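Asker: Next input, structure requested:
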Amino acid sequence: MKCPKHVRINEVGPRDGLQNESAWVETEDKITWINMLSQTGLPYIEVTSFVHPKWIPALRDGLKVAKGITRSENTVYAALVPNRIGLERAIEGGINQACVFLSASETHNQKNVNKPIDQTVQQLKQVIAEAKEANLATRAYLSTVFGCPYEQNVPIEQIVRLSEILLEMGVDELSLGDTIGAANPVQVITVLETLLPRFSASQIALHFHDTRGTSLANIIPALDMGITSFDTSSGGLGGCPYAPGSAGNAATEDVIYMLEQMGIDTGTDLNKLLTAAAWIEKKIGKSLPSRNLQAFKTK
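Answerer: Below you'll find the predicted structure:
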């Protein structure tokens, strides 16, 4: 197996982790948690979403959070931006990177953003262009790449087509999402064997959910094929509001422990990450699925 020397971990817990939680986390607690994550050496933290509060009420304080955090000069602070209004708020909040999102399956896209894919593409094209004019980095999430809760398998041709569209728009990174946690290592290899001859591995990140306990296994073949950017969530928080049964993301602590044991540098402090995960677990009031967090709490 070919192991990279360094992997970039993209922490999405404050956004993707909290968006599906029924328990309200106070604004000051969100800020404290993000500040704790900033002190771990993470190169990327997705701090909030500027989707309308009607759809994501758990993040209705996004602008206050973005303005309230203490920033590390070595960390990119990102936010989910659905449209021009969201982009304006992201710019006001001092966000470094605007993240747009699109589903690979038509049904999930309709439920997620209430628009057909082709109409969503046109909206995202405008948002990405205006983000670049504002000197923001851009990132695109392509959801349901490895399976859809409504359509099941998504044709690889659709994934290729939408990946080409998003990268041709000029996004700096394309994150391919296993929204329902259905992927397996062979499927990961098949998707990457199709995409990597067309796109550089440096343009692609992978976003695995751990619904069926396969997220770590899916990272292994991706590493071997040259992918060095992975989305993870503190404590394993997360889930998609429009993917019934979707469990949390790959836990940041579990991924980093595995990578470091493999001799792969992540530039992060695992003990500080565990402390941050334990802290937010108490605020949410329920046990989080991170295996390393559970081991940490028994010490």
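
Asker: going forward, measure contacts between C-alpha atoms and count neighbours the same way
Answerer: Noted.

Asker: how near is residue 108 to residue 102?
Answerer: 9 Å (CA to CA, to the nearest Å).

Asker: With residue 49 instead?
Answerer: Residue 49 sits 15 Å away from residue 102, going by CA to CA.

Asker: So those two - more neighbours on which side?
Answerer: When residue 49 is set against residue 102 and neighbours are counted by other CA atoms under 10 Å, the residue ahead is residue 49, at 29 against 25.

Asker: Could you report the separation of that one from residue 113?
Answerer: Counting by CA to CA, the gap from residue 49 to residue 113 is 14 Å.

Asker: Following up with a second sequence; could you model it the same way so I can compare the two?
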Amino acid sequence: MTDYGRPPQFGMFPTPEADRVDEILDLVRMADDEGLDLVGIQDHPYQKRFLDTWSLMAVVLARTNRVRVFPDVACLPLRPPAVMAKAAASLDLISGGRFELALGAGAFWPAIGAMGGPERTPGEAARALSEAVDVIRLMWSGEASARYEGTQYQLSGVHPGPRPAHDIGLWLGVGGPRMLGLLGRVADGWVPSVSYFPPPALPGLHARIDESARAAGRDPAAIQRIYNVFGAITDGPSSGFLNGPVKQWVDELTGLVLESGMDTFVFGAEGDDPHQHQKWAVEVVPAVREAVARQRG
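Answerer: Purely as a prediction, here's the structure:
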């Protein structure tokens, strides 16, 4: 059993479809009104049906007052990290400290290549992600100038700035041992999805992060664990994990906090069904918060 003792947080995962702008904005306003913590928006610039994620995040921040927003996760091969750091700091300042940054090493390489991006090998992608973390930290440092010599990225006396309004969480959407080790050393959070990393896989992945964190002199509990979860909140009997009535969702999510080490849940509903998101925000989320607090004593 693993419980890092962090307060649970909750968010939503709206699909950035270009023909559903009004529906997306209605959903995020509901998230804001109902007290959700986060809105995570997937970043696939090569997907013709999708809006540009960074443009959409700016509008979401402008249309909300309290919810925090992050790319879930940013497509590093198509977004140079120094420029992305500037954009992140800008959104954070404009929104009064409501932006977080999650990075992915890349996927769907032929699509990335078709858009003019690099088609990296696994080793190159891992190095690029590690270097990007360094570059982004330097761009947020407030130093007079910054230099960096990497195999994928370089800085040659750039003037960093502006600094973000708050210490932006730098999260990684990774799963391999090498990248989990990097995360444990230098990142603020981990962003897996239940479809790729189901609950039985979590203990071994946490162990790798924690081992690396301790070796770097860090407290593993300082690392946020954000889980993208998908399913259906129904009025009938269970039909599997995260497919069933509210009580099942409350029990399973509470177990993921107290036994499986996750502390933040970002919910994606089939078709972005607003009724599912309303049930999530109004019925599931408060009950999980209460159950976790009660069982922690």
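
Asker: host element of the closest residue to residue 229 of structure 2 other than its chain neighbours?
Answerer: Leaving aside its chain neighbours, residue 229 of structure 2 sits nearest to residue 267 (5.0 Å; criterion: CA to CA, 6 or more residues apart in numbering). Assessed by DSSP states H and E, residue 267 of structure 2 sits inside strand 264-269.

Asker: Can you name every helix or strand that that strand contacts?
Answerer: Under the contact criterion of 3 or more CA pairs under 8 Å, 6 or more residues apart in numbering; DSSP states H and E, the helices and strands touching strand 264-269 of structure 2 comprise strand 9-12, strand 38-41, strand 224-233, helix 274-279.

Asker: which other residues reach it?
Answerer: With CA atoms under 8 Å, 6 or more residues apart in numbering as the test, strand 264-269 of structure 2 has contacts from 8-14, 38-40, 224-232, 276-277, 280.

Asker: can we see that at 7 Å?
Answerer: 8-14, 225-232, 276-277 (CA atoms under 7 Å, 6 or more residues apart in numbering).

Asker: Wait, residue 24 of structure 1 touches residue 58, no?
Answerer: Yes. Applying CA atoms under 7 Å as the test, residue 24 of structure 1 and residue 58 come out as touching, 6.2 Å apart.

Asker: Near residue 295 of structure 1, how many other residues are there?
Answerer: By other CA under 10 Å, neighbour count at residue 295 of structure 1 equals 10.

Asker: Give the helix, strand or coil label for it.
Answerer: Under DSSP: H, G, I helix; E, B strand; the rest coil, the three-state class of residue 295 of structure 1 is helix.

Asker: Any figure for the gap between it and residue 266 of structure 1?
Answerer: For residue 295 of structure 1, the distance to residue 266 of structure 1 (CA to CA) stands at 21 Å.

Asker: what does residue 181 of structure 1 give?
Answerer: Relative to residue 266 of structure 1, residue 181 of structure 1 is positioned 24 Å away (criterion: CA to CA).

Asker: These two - which one has more neighbours?
Answerer: Taking neighbours as other CA under 10 Å, residue 181 of structure 1 and residue 266 compare with residue 181 leading, 27 against 21.
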